[in-house]
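Colleague: Mind looking at a prediction? Sequence and model below.
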Amino acid sequence: MLGYVARNMREGTVETAQWNEVDERVGADAVLLDTRTPGEVADGAIPGALNIPVDELRDRMDELPDGRVLAYCAVGVRGYLASRILVQAGREAVNLDGGYTTWKAATQG
């Protein structure tokens, strides 16, 4: 999986964001998408995120508002998959490197 991610980043197929870019990338024209399971979300999430588990994303894309999507999961793999699914469906999507785990460690110590 890491090889796919690296190749897609090198080729510009996938765009990533860092934990400190969340606020600037999510605004009036973007949505924060949590691709983890509801059980994981119950233990904490980035405020304002919409939860659609990656396994349900293809069937629930109509729930996403228009605009750019910043996808995340626990550490980045499901967020990466979600961003690829969204881009292939014609959406503009970015994956949060390190996911919720990195964001939480950086913002909540």
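Modeller: Nice, I can see it. Predicted model, so just to flag it, every value in this text is computed and none were measured.

Colleague: going forward, measure contacts between C-alpha atoms and count neighbours the same way
Modeller: Will do.

Colleague: so what's residue 8 up against?
Modeller: Counting by Cα atoms under 8 Å, 6 or more residues apart in numbering, residue 8 touches residue 14.

Colleague: Tell me if it really is in a helix.
Modeller: Yes. Looking at residue 8 with DSSP: H, G, I helix; E, B strand; the rest coil, it is inside a helix.

Colleague: Show me what counts as buried in stretch 100-109.
Modeller: Judged by neighbour count using 16 or more other Cα atoms under 10 Å, the buried positions of stretch 100-109 are 100-104.

Colleague: what do you get for stretch 73-88?
Modeller: Those would be 73-87, for stretch 73-88 by 16+ other Cα under 10 Å.

Colleague: Longest helix in this structure, please.
Modeller: Criterion DSSP state H: the longest helix present in the chain is helix 77-88.

Colleague: Show residues contacting the very next helix or strand once past it.
Modeller: Scanning forward in sequence from helix 77-88 by DSSP states H and E, the next helix or strand is strand 93-96. Strand 93-96 is contacted from outside by 14-19, 68-72, 76, 79-80, 82-84, 86-87, using Cα under 8 Å, 6+ apart.

Colleague: okay, now the one to match up with it:
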Amino acid sequence: MDLTPPAPADAEEIAARLAAGEWVVDLRSRIAFADGHVAGSVNVEADGNPGTYLAWLVPWGRPVTLLAATPAQLAAAQRALARVGVDRPAAAATGTPADWLPAGVPPARLTRATFADLAAAGPAVVLDVRRASERANGWIAGSIHIPIHHLRDRVRDLPPGPIWVHCAAGLRAAIAASLLAGAGHDVIAVDDDFAAAARAGLPMAA
């Protein structure tokens, strides 16, 4: 495996790659991503098995640019991706959104919430991105089910308006929310343990 550092990308190149339909992956934590990121980038946490999720989600052969907080975070993700066939990222950058955005362009933000927030919001469109085996043990009544590994191909199946997206603990919800936000949806990422849904009083089904 060639694990030499990818070619560095500046803000203009990152913007050009996004405009060309390439994948730009932000490896920082979902909390940092929500606080500010490059619009159109996808959040897959470096500590959350990025190889697995990107192998599912990135179309085969599509160039991938990696954004990381540190060189160590970038190197670890590069090794994980090489193991699943993403041998050479097209480019990479480290730092913060201030380093990755052209001057004068503010970072995008993503709303995070809990199941208690969802319950307080009243009727809402809820997207469950867990696996079918997880959902079989119970789900929020009326929720839409699209496992995360199918989401890329089914974004157009979702209705307009705000979408609350959840998984079992928050990691996959953040990935899904970043995908949906990049596609133009108004999305809220539920960063919470699924067991809290019933405690919050949300209607459950099984």
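Modeller: Noted; the coordinates are in hand. Since the structure is predicted, the reported quantities are computational estimates derived from the model, not experimental observations.

Colleague: ok, back up a step: okay, the longest helix of the first structure sits on what stretch of the second structure?
Modeller: Using TM-score structural alignment, helix 77-88 of the first structure lines up with residues 171-182 of the second structure.

Colleague: That stretch vs the first structure, average distance?
Modeller: When the first structure is overlaid, stretch 171-182 of the second structure sits 0.5 Å from its aligned residues on average, using mean Cα distance after the TM-score superposition for the first structure.

Colleague: Now find how far off-centre that stretch is within its chain.
Modeller: Stretch 171-182 of the second structure has its average C-alpha position 3 Å from the chain's average C-alpha position, going by Cα atoms, centre = their mean, to the nearest Å.

Colleague: Break down the second structure into its strands, ranges please.
Modeller: Secondary structure of the second structure (DSSP state E): strands at 23-26, 42-43, 64-68, 91-94, 111-113, 125-128, 139-140, 144-145, 163-166, 187-190, 204-205.

Colleague: In JSON lines, list those along with mean neighbour count.
Modeller: Below are the strands of the second structure laid out as JSON lines (neighbours: other Cα atoms under 10 Å):
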{"stretch": "strand 23-26", "mean neighbour count": "26"}
{"stretch": "strand 42-43", "mean neighbour count": "26"}
{"stretch": "strand 64-68", "mean neighbour count": "25"}
{"stretch": "strand 91-94", "mean neighbour count": "22"}
{"stretch": "strand 111-113", "mean neighbour count": "18"}
{"stretch": "strand 125-128", "mean neighbour count": "22"}
{"stretch": "strand 139-140", "mean neighbour count": "20"}
{"stretch": "strand 144-145", "mean neighbour count": "17"}
{"stretch": "strand 163-166", "mean neighbour count": "26"}
{"stretch": "strand 187-190", "mean neighbour count": "26"}
{"stretch": "strand 204-205", "mean neighbour count": "13"}
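
Colleague: Distance to residue 14 of the second structure for those - can I get that in JSON lines?
Modeller: Putting these into JSON lines (distance: least, Cα to Cα, whole Å) gives the following:
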{"stretch": "strand 23-26", "distance to residue 14 of the second structure": "7"}
{"stretch": "strand 42-43", "distance to residue 14 of the second structure": "13"}
{"stretch": "strand 64-68", "distance to residue 14 of the second structure": "8"}
{"stretch": "strand 91-94", "distance to residue 14 of the second structure": "9"}
{"stretch": "strand 111-113", "distance to residue 14 of the second structure": "23"}
{"stretch": "strand 125-128", "distance to residue 14 of the second structure": "30"}
{"stretch": "strand 139-140", "distance to residue 14 of the second structure": "38"}
{"stretch": "strand 144-145", "distance to residue 14 of the second structure": "32"}
{"stretch": "strand 163-166", "distance to residue 14 of the second structure": "27"}
{"stretch": "strand 187-190", "distance to residue 14 of the second structure": "23"}
{"stretch": "strand 204-205", "distance to residue 14 of the second structure": "42"}
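
Colleague: what residues are up against the residue positioned nearest the centre of the first structure?
Modeller: For the first structure, residue 71 is the residue whose C-alpha lies nearest the centre (Cα atoms, centre = their mean; 1.1 Å). By Cα under 8 Å, 6+ apart, residue 71 of the first structure lies in contact with 32-35, 79-80, 82-83, 93-96.
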